[in-house]
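Student: Coordinates for the following, if possible.
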Amino acid sequence: MFCFQCQETAKNTGCTIKGVCGKPEETANLQDLLLFVLRGMAVYGEKLKELGKPDRSNDDFVLQSLFTTITNAAWDDQRFVVRIEEALRRRDQLRQAFLNAYKEKNGSDFTGTLPDAATWTGDRATFAEKATSVGVQSTAHEDVRSLREMLVIGLKGIAAYAEHAAVLGYRKPEIDDFMLEALASTTKDLSVDEMIALVMKAGQTAVTTMALLDEANTATYGHPEISEVNIGVGTNPGILISGHDLKDMEELLKQTEGTDVDVYTHGEMLPANYYPAFKKYPHFVGNYGGSWWHQTSEFESFNGPVLLTTNCLVPLRKENTYLDRLYTTGIVSYPGAAHVADRPTGGAKDFSPLIAQAKRCAPPTELDKGTIVGGFAHNQVLALADKVVEAVKSGAIKRFVVMAGCDGRQKSRGYYTEVAENLPKDTVILTAGCAKYRYNKLNLGDIGGIPRVLDAGQCNDSYSLAVIALKLKEVFGLDDINKLPVSYDIAWYEQKAVAVLLALLFLGVKGIRLGPTLPGFLSPNVAKVLVEKFDIKPIGTVQDDIAAMMAGA
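Tutor: Prediction:
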């Protein structure tokens, strides 16, 4: 195996024996093989589009397949084997459709060359061997490999967001078209300029996708509102839901209504507490615990069933006893965990096994007391625009610091807590994603009634932060987003954060501090391009970085 798609990758170079995330070599290799076959599907999909015979029947499959390869999502090798077999079947159908369309248009059979990803055939007996030759290192040139993988890693994040929107019935064909274009491009010999252009197009597509997901979430569940979220526990047994999928949240709340079973969010599901549609459920108690990497202790102490709706599931430790109350759904899988099947057309998922088990469990063990405040997505902040602008003009707010992104296990991430604690009292932190758990329970106060931590929501709600910045640029009559009193101190961990980063670069944001390390998938030459063109920089010391940000550097 060789995997360097997450921030924790070994020695910031690549995991080669077992993933730091816990991913076994066999699983990593199967993910590589699935991506390989998806590239073959993309080759034919692109060719069919060129022939005027586009095929949209595989759009969902491609999104979901890319999503399964994201960090901490799918752990069950058998499900990967089945998905690879399905990908081969779909690829061969596309191949035949292409050959037929080509002959129809040209009057002769296709005799050109095709990449191995489009022609290789095999069965599950050959999967393990083939997988060892199609991974990241099959691209020999370091810079080509870096640009291809930056594209594919960003593509995985875009696919995750697009899948969340698709679940709610929102699609844009240009997003699916880019999936094919990007995957197919990795089978071609392109110039560096062409590859960089595709990476920037990925940023543009990420903006489009996050805007679509924002529309899907707010049209379905209302605009997030400023909310005080309970972080204590009740006396009833409960179900804990983690991940990002709001439709799963909705169906779970409906099915637990009147059952004397409470529902709590965990990790990236915390922002569900901000949506009006969910506040009407009295048994929706609040949020339990912190970010994803605390789950082996927090799932244990919760005592009731735990539902994982997307990524952020980590392997259980030997001492953990919650496997028999761990449930996965959607693209998530884990050996030994019960899996809640996809919803039938026009129907809902069946969460009755979780509800029945919850009734037999003890209430959650208390971890925290009190409340935390969130719900500062773009609609809510823009409603306060006059107040915010006046605070900036009066000097009450000197600077905004965007500290969005991911949390993680490394001790160096304590940097973000220290930055939050040491920023001057006239600064406001804009956040989204689980990075907020490093400081959202600190008592940082407010500025004239404006909280000093404004939480927009999930990692995809980084789109809200971009909307806010663009609106401020308009209000202040600036011609460049980089002239705003805004600094970017971003924490990253996995592929959705890479999609957000590419989105910010596409929007023209410069001077982003990225940590706790720069991505291991950046070759020295590619890193140099990003530094020269976008002024991306690694984090430094807390005091030096705060001083530089306050000086606008």
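
Student: Please make it C-alpha for all contacts and neighbour counts, starting now.
Tutor: OK.

Student: wait, is residue 373 part of a strand?
Tutor: Yes: counting by DSSP: H, G, I helix; E, B strand; the rest coil, residue 373 is part of a strand.

Student: what sits against it?
Tutor: Contacts for residue 373 were tallied using Cα atoms under 8 Å, 6 or more residues apart in numbering; they are 226, 227, 228, 229, 455.

Student: And it, how far from residue 413?
Tutor: With distances taken as Cα to Cα, to the nearest Å, residue 373 is found 22 Å from residue 413.

Student: Check residue 527 too.
Tutor: Residue 527 is 22 Å from residue 413, by Cα to Cα.

Student: again, but for residue 149
Tutor: For residue 149 relative to residue 413 (Cα to Cα), the value is 25 Å.

Student: Residue 152 is in contact with residue 183, isn't it?
Tutor: Yes: contact status for residue 152 versus residue 183: in contact at 7.2 Å, counting by Cα atoms under 8 Å.

Student: The stretch 401-550 of the chain: strands as residue ranges?
Tutor: Secondary structure of the stretch 401-550 of the chain (DSSP state E, counting those that start in this stretch): strands at 427-431, 446-447, 450-451, 453-455, 486-491, 513-515, 537-538.

Student: can you tell which of those strands is closest to residue 64?
Tutor: strand 486-491 (25.4 Å; Cα to Cα).

Student: which residues touch the closest one?
Tutor: Residues contacting strand 486-491 (Cα under 8 Å, 6+ apart): 399-407, 435, 511-516, 539, 549, 552-553.

Student: neighbours around the residue lying closest to residue 314 once chain neighbours are set aside, how many?
Tutor: Computed as Cα to Cα, 6 or more residues apart in numbering, the closest residue to residue 314 that is not its neighbour in sequence is residue 72, at 5.8 Å. Each residue near residue 72 was counted by other Cα atoms under 10 Å, and the total is 22.

Student: Where do the helices of the stretch 351-500 of the chain begin and end?
Tutor: If DSSP state H, counting those that start in this stretch is used as the criterion, the helices of the stretch 351-500 of the chain fall at 352-358, 378-383, 385-394, 414-422, 462-475, 495-506.

Student: Among those helices, show me which one is buried the most.
Tutor: Sort the helices of the stretch 351-500 of the chain by mean neighbour count, taking mean count of other Cα atoms under 10 Å, and helix 495-506 sits at the top with a mean of 25.

Student: any idea of the angle that helix forms with strand 486-491?
Tutor: With axes from the mean of the first three to the mean of the last three Cα atoms, to 10 degrees as the basis, helix 495-506 and strand 486-491 are set at 160 degrees to each other.

Student: this one next, for a side-by-side:
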Amino acid sequence: MDHNMFCFQCEQTAGCSGCTGKAGVCGKTADVAKLQDELTGALIGLARATGGATVTTPDTWPIFIEGLFTTVTNVNFNEKTIRAMLDRVETEKAKLAPGCSACASSCGRSDNYDMNELWNAQEDIRSLKSLILFGVRGMAAYAHHAMVLGYMDDEVNRFFAKALFAVGEDWGMDELLPIVMEVGEKNLKCMALLDQANTETYGTPAPTTVPLTVEKGPFIVITGHDLHDLKLLLEQTEGKGINIYTHGEMLPAHGYPKLKKYAHLKGNFGTAWQNQQKEFANLPAPILFTTNCLMPPKPSYADRVYTTALVSYPEMTHIGGEKDFTPVIKKALELGGYTEDQDFTGINGGHTVTTGFGHGAVLSVADKVIDAVKAGDIRHFFLVGGCDGARPGRSYFTDFVKQTPADTVILTLACGKYRFNDLDLGTIGGLPRIMDIGQCNDAYSAIQIAVALAEAFGCGVNDLPLSMVLSWYEQKAVCILLTLLHLGIKNIRLGPTLPAFLSPNVLNYLVEHFGIAPVTTPEADLKELLK
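Tutor: Coordinates of the predicted model:
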């Protein structure tokens, strides 16, 4: 392969325009980036081979889901495993369209797509196709979490093929824009499916205070989003004298009754994903990555990194489909953990954080919330959350939350909450002013809460005293944004920068129809949103 790449799917892309050198800002090499493009092109070929999602096998949809998830930022840096995924796509395509590979005709029924056609397309077409592609990549992550729990949705699955087929077609804006909006519609179904899968499997989350102290003795840190992997790890470590600590997007696991029942699920270690290279440097314990966000491990802790499912990095120990975490357990016992309890704090010096304020918990006290609004005790709700990242401008979100008036409530979700989730902002009517709804996919909970409040007050969601101030980093944030737009939610503030893949015309469309605006300063935005 030649040593150049093009990638602009994440918020930290070079110069806010695109990574084009020998490596991306995320750490993936140009060769890995090009293999991911090749995999995407092959998935578009597979979408063509399904003949409008009418020709499938039992393997078709899992391959779409796993293939798309493999290309999400900070998931897979390993050429070997991406090639293996490519082989699976080609094998499946051959089953759906037998004989096509040897056929000399040009019907294109199963041809792979050259992603250079997308990256070099007219900017508005490139922008809309990027929204579709990045959106379904994010949606595939949620579909995967549900799939491992035995939950799938045929309508969601079929849309993966429909969306990828559209990316490969020579269509104009009028044909592509409805597909963009349909990403939001189908992602709502996908998030509802995952919410059902999680709550039926682990129970309805309940508000929980989580300590940031790490107790002495052997322990394992588990990060990512996959609750199924956490459950398996808890089962395999029970009674072995090893404590388990969540990290990053795994924090909301503490709210689920069937996970918190394990006494050795002790607390949360560290903050958001972008701090892992510093936080893991001297950790006397192994780290298990279940999904993104994996950063290239530093030599100081590389021997303690374990991956599973679709996460992969060259030379790191991978726990395969059998999910036998024995190597992780052995490493934890070998390292021994800390000799004394370690009192860690959050970014703002707090010693605990809370989680578990999903729609089940919040709506169970909806009468209190409604009464507080009617009494004037709650003036406004802010949804402040989303992905975190390293860009300095992200301090905006901490400052914004600190400056919110005492008669406002902050709903939060995803790892963006680590900017402020250890703050003690007090309570309103017995409810904490900061409520952690959960992971990024729990935007579904935020939507359910907003819809219920709108019904209670007899108004539309856009008429509620509710403002959304969202941070984004990767593709799951893209599909969530499209879901909010599908629901007609307006005046969202987005930061710390706007996506590089939004062309001026597409951005103008979003501004004109939905009032999307970039964040400015906390002071100016608060003044505007509280008018």
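
Student: sorry, back to before: reformat the strands of the stretch 401-550 of structure 1 as TSV; add distance to residue 329 of structure 1 and mean neighbour count.
Tutor: TSV is the format used below for those (distance: least, Cα to Cα, whole Å; neighbours: other Cα atoms under 10 Å):
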stretch	distance to residue 329 of structure 1	mean neighbour count
strand 427-431	28	25
strand 446-447	39	15
strand 450-451	36	16
strand 453-455	27	26
strand 486-491	27	24
strand 513-515	31	22
strand 537-538	36	18
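
Student: Any chance of CSV for these, columns distance to residue 100 of structure 1?
Tutor: Output for those, formatted as CSV (distance: least, Cα to Cα, whole Å):
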stretch, distance to residue 100 of structure 1
strand 427-431, 51
strand 446-447, 66
strand 450-451, 62
strand 453-455, 53
strand 486-491, 49
strand 513-515, 49
strand 537-538, 51
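
Student: Residue 491 of structure 2 matches what in structure 1?
Tutor: Under the alignment (TM-score structural alignment), residue 491 of structure 2 pairs with residue 511 in structure 1.

Student: looking at it, that match is touching residue 533, isn't it?
Tutor: No: the pair residue 511 of structure 1 / residue 533 is not scored as a contact, 9.8 Å apart, by Cα under 8 Å.

Student: More neighbours: which of the two?
Tutor: More crowded of residue 511 of structure 1 and residue 533, by other Cα under 10 Å: residue 511, with 19 against 12.

Student: State the distance from the counterpart of residue 481 of structure 2 in structure 1 to residue 521 of structure 1.
Tutor: By TM-score structural alignment, residue 481 of structure 2 lines up with residue 501 in structure 1. Distance, residue 501 of structure 1 to residue 521 of structure 1, using Cα to Cα: 14 Å.

Student: Span of stretch 285-294 of structure 2 from start to end?
Tutor: For stretch 285-294 of structure 2, the end-to-end distance is 17 Å (Cα to Cα).

Student: what does it rub up against?
Tutor: 73-75, 218-226, 229, 273, 304-311, 328, 331-332, 335-337.

Student: Contacts for stretch 409-416 of structure 2, please.
Tutor: 248-249, 271-273, 378, 380-389, 401, 432-443, 446, 471.

Student: middle-most residue in structure 2, spatially?
Tutor: The centroid of structure 2 falls nearest to residue 476 when counting by Cα atoms, centre = their mean (4.3 Å).

Student: what number of residues lie near the counterpart of residue 528 of structure 1 in structure 2?
Tutor: Matched by TM-score structural alignment, residue 528 of structure 1 corresponds to residue 508 in structure 2. Residues near residue 508 of structure 2, counting by other Cα under 10 Å, number 14.

Student: re earlier: in helices only, show me the contacts of stretch 285-294 of structure 2.
Tutor: Using DSSP state H, the members of the contacts of stretch 285-294 of structure 2 that fall in helices are 229, 328, 331, 332, 335.

Student: Please name the spatially closest residue to residue 157 of structure 1 (chain neighbours excluded).
Tutor: In space, residue 157 of structure 1 is closest to residue 496, 3.7 Å off (Cα to Cα, 6+ apart).

Student: so who does the one you found touch?
Tutor: Neighbours of residue 496 of structure 1 in contact, by Cα under 8 Å, 6+ apart: 154, 156, 157, 158, 160, 161, 459, 460.

Student: Run through the neighbouring helices and strands of the helix or strand harbouring the first one.
Tutor: This points to residue 154 of structure 1. Taking DSSP states H and E as the definition, residue 154 of structure 1 sits inside helix 142-167. Judged by 3 or more Cα pairs under 8 Å, 6 or more residues apart in numbering; DSSP states H and E, the packing partners of helix 142-167 of structure 1 are helix 59-68, helix 173-185, helix 192-221, helix 495-506, helix 524-534.

Student: how about those helices, which one is nearest residue 427 of structure 1?
Tutor: Closest among these, using Cα to Cα: helix 495-506, at 21.1 Å.

Student: coming back round to it: output the helices of the stretch 351-500 of structure 1 as TSV; include the columns distance to residue 255 of structure 1.
Tutor: Below are those laid out as TSV (distance: least, Cα to Cα, whole Å):
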stretch	distance to residue 255 of structure 1
helix 352-358	8
helix 378-383	30
helix 385-394	38
helix 414-422	38
helix 462-475	31
helix 495-506	30
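
Student: Which one, of those, ends up nearest to residue 133 of structure 1?
Tutor: helix 495-506 (22.9 Å).

Student: in the superposed pair, what's the mean gap between that closest one and structure 2?
Tutor: For helix 495-506 of structure 1, the mean deviation from structure 2 after alignment is 0.6 Å (mean Cα distance after the TM-score superposition for structure 1).

Student: Next, the angle from that helix to helix 462-475.
Tutor: 20 degrees.

Student: What about the aligned residue in structure 2 for residue 76 of structure 1, how many residues nearby?
Tutor: Aligned by TM-score structural alignment, residue 76 of structure 1 pairs with residue 78 of structure 2. For residue 78 of structure 2, the tally of surrounding residues (other Cα under 10 Å) stands at 19.
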